[in-house]
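>>> Fold the following.
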Amino acid sequence: MKLFPAIDIIEGCAVRLVKGDYAQKTVYSTNPVAVAKSFAEAGATYLHLVDLEGAKDGSTPNLKIIGEIIKESGLLVEVGGGIRSEKTIQKYLDSGVFRVILGTAAVNNPEFLKEMVLKYGERIAVGVDFKDGKVAVKGWTELSEESCFEFCEKLEKIGVKTIICTDISKDGLLAGTNLALYKEMSGKFNMDIVASGGVTTLEDVARLQKMGLYGAILGKALYTGNIDLKQAIDLTKGERL
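Below is the predicted model:
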């Protein structure tokens, strides 16, 4: 199983939110480049990066610092947050991002998603962020009418290879992840599933790996010291792409 340490960026800082609430923000570092380099030094291969400002308004205010992170850390970086046009996709790919994550655009504009998957293939992933069974959009500030499983069925038919699945109710609480959900999803869908939200302990990591999931995102638990990244990577054998 692949591990994706996470950096969420607001105004050039590495932050974490609770349940996606922008009002519940903790700044962990004013130097996300240094944070990314520390992940690389611990043995990470990948980085999950979200532009939280972009997620709300569809802009790319942190594009420059994301480019610096890629250059300085040497990590394979996937980026999400407000990617709603091919122009933005191209900006990120040109900056060295290996995979972009579509969220709001994938929900609201399935034809656009089809076109991008056809053109860019596995370099397009989709974020399946949900709350109360419904898919959330616009930086988790709004709920769509689409259910999680209905949405995933559509993604599979379109040909999406990788989904990043986040139970918003678990995010940032350090109270464990939704193991039952990921087990059900891995049985239903033939896509690479990345578990996100509430991965709190090495035991969570071990149980997700036992399910045969493609990957897991490690967020707040890294910043609080609940999970040691090197130990987690050793546990999952640090498989490469």
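
>>> From now on I want contacts and neighbour counts done on CA atoms only, so please keep to that.
Will do.

>>> where's the residue nearest to residue 57 when sequence neighbours are not counted, which helix or strand?
The shortest distance from residue 57 to any residue other than its chain neighbours is 6.4 Å, reached at residue 82 (Cα to Cα, 6 or more residues apart in numbering). Using DSSP states H and E, residue 82 falls within no helix or strand.

>>> Residue 82 is in contact with residue 138, isn't it?
Yes. Counting by Cα atoms under 8 Å, residue 138 is a contact partner of residue 82 at 7.4 Å.

>>> overlap in contacts of the two?
Contact criterion Cα atoms under 8 Å, 6 or more residues apart in numbering; residues shared by residue 82 and residue 138: 55-57, 103-104.

>>> Mind checking which of the residues you listed are in helices?
Per DSSP state H, helices hold the following members of these: 55-57, 104.

>>> who wins for neighbours among those residues?
Within these, most neighbours by other Cα atoms under 10 Å means residue 104, with 27 neighbours.

>>> so who does the closest residue to it other than its chain neighbours touch?
Nearest residue to residue 104, sequence neighbours excluded (Cα to Cα, 6+ apart): residue 137, at 4.8 Å. Contacts for residue 137 (Cα under 8 Å, 6+ apart) come out as 103-104, 107, 129, 143-144.

>>> Would you mind checking the residues you listed for buried ones?
103-104, 107, 129, 143-144 (16 or more other Cα atoms under 10 Å).

>>> those strands in this structure, which residues are they?
Remark: strands assigned in the chain by DSSP state E are 2-10, 13-18, 21-29, 46-51, 76-80, 99-102, 124-131, 134-137, 142-147, 162-167, 192-196, 215-218.

>>> Second chain to compare with the first, below:
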Amino acid sequence: MLIPALDLIDGRVVRLYQGDFNQKTEYPLDPLAQAQSYQAAGAEWLHLVDLDGAKNPDKRQQALLKRITQESGLRCQAGGGIRTQQDLDDLFAAGIERVVIGSTAVNNADLVRHWFAEYGTDAIVLALDVNIADDGRAMVATHGWQESSSLTLDDVLNRYLEVGCRHVLCTDISKDGTLTGTNVELYQRYKALYPNIQWQASGGVSNLQDLIDLKQVNCDSVILGKSLLTGQFELAEAIKCWQNA
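Take a look at the predicted model:
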């Protein structure tokens, strides 16, 4: 499916270029109204990134997240600085159905594996952001892409298969926010290697052909952020394209 995304700072819709807070674009949109417009266009899910919460969990935009889940008509997944069990509980209390976990999943696998057992495999999305090395390996980055790990995407995935990992949001960092096309080969490779995982592609989608290309390599879902905010295409036409691809 296609999943529209909203990144939020202080109640405002923003986009960061390749995760850089110093390269921020703010859009004059009301987050709830924008979410409702996506629901009207045919979306079923919404991806929310609480960038305030990513910097400081005490600043999590809890009230806004709850309002969006209650009034948008969309099922929501959300992330941003998930470090403790209380962070998960707060998001679930706000009506979030799936919590998106990034750096903590890389750096504290035992804890996150426990959360899979505690909350169930459908309640957690692993957000694994990668840099493609010269030898083609997908190397996982953490902490808003400011730090690189020594782990490949395969290394991290293999820690979670036995606890039933089902949802992975994978971003090619070099593509994020660039509108330069998506890394189709990455998702084709990993869907073939890990067919039981529901893959969410993220980064670089700029036109409808990008969606067709991803659908044709059996990618399960695509996150749409900047492409919708900048009017590269309308969500309704994108959904129709995806369904017919």
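
>>> Can you pull the TM-score for these?
Counting by TM-score structural alignment, normalised by the length of the first structure, the TM-score of this superposition works out to 0.93. Behind it: 237 aligned residues with a Cα RMSD of 1.5 Å.

>>> thinking again about what came up before, quick check: of the contacts of residue 137 of the first structure, which lies closest to residue 187 of the first structure?
Among the contacts of residue 137 of the first structure, residue 129 lies closest to residue 187 of the first structure (Cα to Cα), at 18.7 Å.

>>> Compute the first-to-last residue distance for stretch 203-220 of the first structure.
Stretch 203-220 of the first structure has an end-to-end distance of 16 Å (Cα to Cα, to the nearest Å).

>>> Count residues in the vicinity of residue 79 of the first structure, would you?
For residue 79 of the first structure, using other Cα under 10 Å, the count is 24.

>>> Residue 46 is in contact with that one, correct?
No. Contact criterion Cα under 8 Å: residue 79 of the first structure and residue 46 do not qualify, at 11.0 Å.

>>> Spatially central residue for the second structure, please.
Geometric centre of the second structure, nearest residue: residue 169, 5.1 Å, by Cα atoms, centre = their mean.

>>> hang on, isn't that residue packed against residue 199?
Yes. With contacts counted by Cα under 8 Å, residue 169 of the second structure reaches residue 199, the gap being 6.1 Å.

>>> which residues are common contacts for these two?
Counting by Cα under 8 Å, 6+ apart, residue 169 of the second structure and residue 199 have no common neighbour.

>>> residues making contact with stretch 209-219 of the second structure?
Stretch 209-219 of the second structure is contacted from outside by 181-182, 184, 187-188, 191, 198-201, 205, 222, 238, 241-242, 245, using Cα under 8 Å, 6+ apart.

>>> now for the residues you listed, which pair is the farthest apart?
The largest separation in the contacts of stretch 209-219 of the second structure, counting by Cα to Cα, is between 191 and 238 at 21.8 Å.

>>> what about these two, which has more around it?
Comparing residue 191 of the second structure with residue 238 by other Cα under 10 Å, the one with more neighbours is residue 238, at 21 against 18.

>>> Give the equivalent position in the first structure for the more buried one.
In the first structure, the residue matched to residue 238 of the second structure (TM-score structural alignment) is residue 232.

>>> Look up the closest residue to that match, ignoring the ones flanking it.
Per Cα to Cα, 6+ apart, closest to residue 232 of the first structure is residue 202, 6.3 Å.

>>> ok, now residue 61 of the first structure?
Take residue 61 of the first structure and drop its neighbours on the chain: the residue closest to it by Cα to Cα, 6+ apart is residue 54, 6.7 Å away.

>>> Give me the distance between the one you found and residue 45 of the first structure.
Distance, residue 54 of the first structure to residue 45 of the first structure, by Cα to Cα: 25 Å.

>>> for residue 164 of the first structure, same thing?
From residue 164 of the first structure to residue 45 of the first structure the distance is 17 Å (Cα to Cα).
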